[in-house]
Each structure stands twice: as structure tokens, then as C-alpha cells.
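Asks: need the 3D shape of this:
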Amino acid sequence: MDGTQDDLLPRGMALLWGIDERQRRGPRPALTIHDIGAAAVRIADEEGLAALSMSKVATALGFTTMSLYRYVDSKDDLVLAMLNEAYGAPPAGGPRTQWRPWLIHWCEANRAALVRHPWILQIPIGEPPLTPNLTGWLEEGLTALHSTGLSEQEKLSSLLLAEVYVRGQVQLMGAFDTPAAKQGEFGYAARTRRVLDPDRFPHLATALASGALEDDDGGEDEFRFGLEAVLAGIDRLIEKRVAG
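Replies: A predicted model of the protein is given here:
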């Protein structure tokens, strides 16, 4: 790879892919980009994304802040390394014969990563993160859709739809996971019952009376319902493509 091509990748990105390591001579460095990413993940998990800094990561690793700049050019590089470590390798196992259960497994693993590391949802997305692990996730999703008859653009769009659903659902359920929402008789449903005028809001009153506003499974039913609806739409598109 020539210098012009190297310039396309930030230093941290190149290290994640092992490009700079292949070019470097001399003794093996005491620190790796994966060490840095893992330390940053631990800080964000324990203290939140706002607490993250290059100096805090360096201290956690027992190095100076300046030494980290041998591996990352900026905090943006650091965030990429964090995402690579937080998601880890794409989900292994699971059903791999039919696209739908395969993609359900992919979505469930995606959701699990976001629940473990909710700070991921606070990171602005400028473009799809080009790291080895996340590229592996993309490849896994495309493999699930490989034999569906969808075009390459439709496969990518289907994965984006599934990703947007998973991220949105986790973010919404996280917002609902507040002390007020867990107050039982003083929670959302009880407060709604206190103020609701059935004549003005008849359909909401019916939903309330059915118990639909009282979530006691952490949003699991909501996740399943929404995911099935998303996959049903993709399934319908696949049927149209197969029918020609």
C-alpha cells in the first residue's frame, strides 16, 4: 500500500487493521490499539462517555497521555477503537440456513451489545464505522441475506432498517427505564389513569384498561413485535423479487 492510500486511514484505523504493524520494525510495542480501546470501554461503562479523555485512558493503562498519540491521532480515533472492542466479533452460532432466523440472531446480538454499552448510542455517526469487527458484523448481515434475491442495495438497505430499529428501540426503552417508570402504582399507567378523560381519549382509555401500558418485561415484547414487523416487510420485498 503506497503513501497516498495510507493517508486515507487515520493512524488508529490503520492499526486496527494491522497495516502500520506490518510496516513497523523493531521490538513489539508494550501497548496496542486494542488495549487502548478496551481501557476506554471500561471507563465509559463505569463513568459514562462524558468522562472519557485521552489522559484518563492513559492513566488507566499506566502510560503517559503523549504515548497514546503513537496509536491514535485524536479522540475520534479513540472512539473507533472503543466501538471495535465494545461490539467485538460478529455473532457466532445461531441458525444459518434461513435468512430470517439468521437476521433475528444478528439483531438480538446487536441489541445485547447496545444494552451492555448504552453509551454507544451517544456517539454521533458520520459514516458506517470502518473497523475490523464492525465490518465483520456488516459481512455477517449481508451473508444472511445472500440468497434472498434482493439486490445488493436492497440487502444493505434492509440491514440499515434493522439496525435503525434495534438502535431506536434500545434508546427508547432506555429512556423509559427510569425510577418513575418503575414505581408500580405510582408509575406511568397509574398517572395516566388519574388524568385520562375517556370521552376525550377513548382509544387510549381502551388501551389503558387492557393493561397494554403496563410493561413488566423490560420491553422484551415490544422488541419482538417491532422486529417481527420489520422482518415481515423485508420478507414481503423478498417475495416480490422472487416472483419477478
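Asks: going by C-alpha atoms from here, please, whenever you check contacts or count neighbours.
Replies: OK.
Asks: so for this protein, the centremost residue is which one?
Replies: Nearest to the mean C-alpha position of the chain, by CA atoms, centre = their mean, lies residue 114 at 4.9 Å.
Asks: can you get me a residue count around the residue lying closest to that one once chain neighbours are set aside?
Replies: Spatial nearest neighbour of residue 114, chain neighbours left out: residue 120 (6.5 Å); criterion: CA to CA, 6 or more residues apart in numbering. A count of neighbours around residue 120, defined by other CA atoms under 10 Å, yields 21.
Asks: quick one: residue 120 from residue 16, how far?
Replies: The gap separating residue 120 from residue 16 is 19 Å, by CA to CA, to the nearest Å.
Asks: same check, this time on residue 47
Replies: With distances taken as CA to CA, residue 47 is found 25 Å from residue 16.
Asks: next, the structure of the following sequence, for comparison with the previous one:
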Amino acid sequence: MTEHTPGRVGRPPKVNREQVVAAAADILTTEGPLKFSMRTLAARLDISAMGIYHYFDSKNDLLGAVLEHQAWNTPAPELSEDPRVRLGQLPLAVIDHLVRHPWVIDVLSADEIIDGYAAWSFDEFLKTADELGMPEEQSMQLLLGLWRIVVGEVVVRTNLEMRDERGAKAWYEREIPSHVLERPRLLAMLGSLDPNLDAYDVKRTIDDYIAGALGERSPG
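Replies: Purely as a prediction, here's the structure:
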């Protein structure tokens, strides 16, 4: 009887994991998320799509690795010595980091990612909460709540940028749907917005949220 040796059979892979990540990062950076696909990446590397799945379980798994690869492309901000101000600066820094990678919403919608930059920010946030004497459970709830604000802001900003890239119409350029016309309070509010201005201020939302957690009045 012939012995069977477990393991992969055939030629070794033409590329390694780091080369796959680097090529994916280059396509995403130079051509944008709308042009990225596993097929495009495989063609760039001159391998089959299955060759990519040799290293990554899914496209989101690969995108998470790309984000980690690019984690420190965003410079860390100068943080205030005032711990109260610092609590608000850190989530804004993560937003600035993630919106530099418009493909990241695919990963955010599937998982709560913590790349190197986000890990730095979260750690600074928890140390700052300790400095303010915040109980562990309260600081964790505050951090998780702010993370969800961060995710929402990144998704909305990224979708707006991709809409502009596609040349799609903005909401104020479209016909108002009947289900809005039938709701006068909502219609009145929308009618009062200046479409040329950014009506939403995420910093104000974060400041209000932190102020509420600390039992303070919002500085805004």
C-alpha cells in the first residue's frame, strides 16, 4: 500500500501573502474601490482567484489585511493635555483615518475592525477615561457608543464620495418622494436645510454624547 502524505499537492504559490496585500492596496489607492475586484487583483498578480483564497477566507478578510498594511498612513494628531478635550479628539481621529480608505465600508459592514491606528486610539481613549476617574463599565459603554458614531460617519462620507465619483444626483437634486410629501413635519425640516452647507456636524454629536456621559452640559 502506498503511503499518503497529508498536505497540499502541486506547485508552490507564485506569490506570497504580503505581495497579495501590497497589490490590493495599490489597486485600491490608485484606481479606487469601484474598480477593485478579486478578479482584477488576480489578473494583476497573474494568478487565479483561488490563489488569493489560499491566503484569505474572503474579500473582507483581505480588505482588513490591507487596512492593517496601511494603518499608519494617517498621522496621529496632537492630543490635548485636557483629558475632557482628548476624549473628543480620538474618535474624530479614527474617522479621519478610515475615510482615507473609501473601500473600508465593506469591512465595517461585516465586522468591527481594529487595525493598528484604531487600537492606538482606543487605548488612548481608555487611558484618558481612567484619568478622569470613569468606572470601567462606563468607559467601555462610552467607547462602544462612539465607535458606532464613527462607523456611521465613515459609511455616510464614503458613500457620498463614491456617489460624486459616479456622477449621481444629490438628494436635493432629486424629486421629493410621496412618502416624504405626506409627512409635513419632516418636509418642513428638509425645506429649511441649505443644500450647499453641511448640515450635520459630527464633532458636535460627539461632544454632546461625551458631555451626557460625564453629566455635563455640551460645550457647543
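Asks: and the lengthiest helix in the second structure, which residues are buried?
Replies: Secondary structure of the second structure per DSSP state H: the longest helix is helix 136-166. Residues of helix 136-166 of the second structure classed as buried by neighbour count (16 or more other CA atoms under 10 Å): 139-140, 142-143, 146-147, 149-155, 158, 162.
Asks: what's residue 120 of the first structure aligned with over in the second structure?
Replies: Using TM-score structural alignment, the equivalent of residue 120 of the first structure in the second structure is residue 104.
Asks: hmm, that match is touching residue 98, no?
Replies: Yes. The pair residue 104 of the second structure / residue 98 is scored as a contact, 6.9 Å apart, by CA atoms under 8 Å.
Asks: which residues of the first structure fall in helices?
Replies: According to DSSP H, the helices that the first structure contains are 3-6, 11-16, 19-23, 33-47, 54-61, 65-68, 75-87, 99-116, 132-144, 152-176, 188-195, 202-210, 220-243.
Asks: using JSON lines, please lay out those together with distance to residue 93 of the first structure.
Replies: Shown next, in JSON lines, are those (distance: least, CA to CA, whole Å):
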{"stretch": "helix 3-6", "distance to residue 93 of the first structure": "35"}
{"stretch": "helix 11-16", "distance to residue 93 of the first structure": "25"}
{"stretch": "helix 19-23", "distance to residue 93 of the first structure": "29"}
{"stretch": "helix 33-47", "distance to residue 93 of the first structure": "24"}
{"stretch": "helix 54-61", "distance to residue 93 of the first structure": "33"}
{"stretch": "helix 65-68", "distance to residue 93 of the first structure": "36"}
{"stretch": "helix 75-87", "distance to residue 93 of the first structure": "16"}
{"stretch": "helix 99-116", "distance to residue 93 of the first structure": "9"}
{"stretch": "helix 132-144", "distance to residue 93 of the first structure": "11"}
{"stretch": "helix 152-176", "distance to residue 93 of the first structure": "19"}
{"stretch": "helix 188-195", "distance to residue 93 of the first structure": "39"}
{"stretch": "helix 202-210", "distance to residue 93 of the first structure": "39"}
{"stretch": "helix 220-243", "distance to residue 93 of the first structure": "20"}
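Asks: and of those, who's closest to residue 124 of the first structure?
Replies: helix 75-87 (10.3 Å; CA to CA).
Asks: about what we covered before: so for residue 47 and residue 16 of the first structure, which sits in the more crowded spot?
Replies: A direct count of neighbours by other CA under 10 Å for residue 47 of the first structure and residue 16 places residue 16 higher, at 22 against 12.
Asks: per the alignment, residue 153 of the second structure corresponds to what in the first structure?
Replies: Residue correspondence to the first structure (TM-score structural alignment): residue 153 of the second structure is matched to residue 169.
Asks: count of neighbours near residue 206 of the first structure?
Replies: Residue 206 of the first structure: 12 surrounding residues under other CA under 10 Å.
Asks: give the buried residues for stretch 56-68 of the second structure.
Replies: By neighbour count on 16+ other CA under 10 Å, the buried set for stretch 56-68 of the second structure is 56, 60, 62, 63, 64, 65, 66, 67, 68.
Asks: quick one: the first one from residue 194 of the second structure, how far?
Replies: Noted for residue 56 of the second structure: a distance of 45 Å to residue 194 of the second structure, by CA to CA.
Asks: repeat for the third one
Replies: The spacing between residue 62 of the second structure and residue 194 of the second structure, counted by CA to CA, is 40 Å.
Asks: what of the fourth one?
Replies: Going from residue 63 of the second structure to residue 194 of the second structure by CA to CA gives 36 Å.
Asks: ok so, going back, any idea which of the helices of the first structure gets closest to residue 125 of the first structure?
Replies: Of all the helices of the first structure, it is helix 75-87 that lies closest to residue 125 of the first structure, at 10.7 Å by CA to CA.
Asks: what packs against that closest one?
Replies: Judged by 3 or more CA pairs under 8 Å, 6 or more residues apart in numbering; DSSP states H and E, the packing partners of helix 75-87 of the first structure are helix 11-16, helix 33-47, helix 99-116, helix 132-144.
Asks: what's in contact with that helix?
Replies: With CA atoms under 8 Å, 6 or more residues apart in numbering as the test, helix 75-87 of the first structure has contacts from 10-13, 16, 33-34, 36-38, 40-41, 53-54, 72, 110, 113, 117, 120, 129, 131-134.
Asks: near residue 176 of the second structure, how many other residues are there?
Replies: By the measure other CA under 10 Å, the count of residues near residue 176 of the second structure is 11.
Asks: contact partners for the residue lying closest to residue 59 of the first structure once chain neighbours are set aside?
Replies: Closest residue to residue 59 of the first structure apart from its sequence neighbours, by CA to CA, 6+ apart: residue 65 at 7.6 Å. By CA under 8 Å, 6+ apart, residue 65 of the first structure lies in contact with 54, 55, 57, 58, 59.
Asks: separation between residue 65 of the first structure and residue 53 of the first structure?
Replies: Per CA to CA, residue 65 of the first structure is found 9 Å from residue 53 of the first structure.
Asks: try residue 80 of the first structure
Replies: Residue 80 of the first structure is 14 Å from residue 53 of the first structure, by CA to CA.
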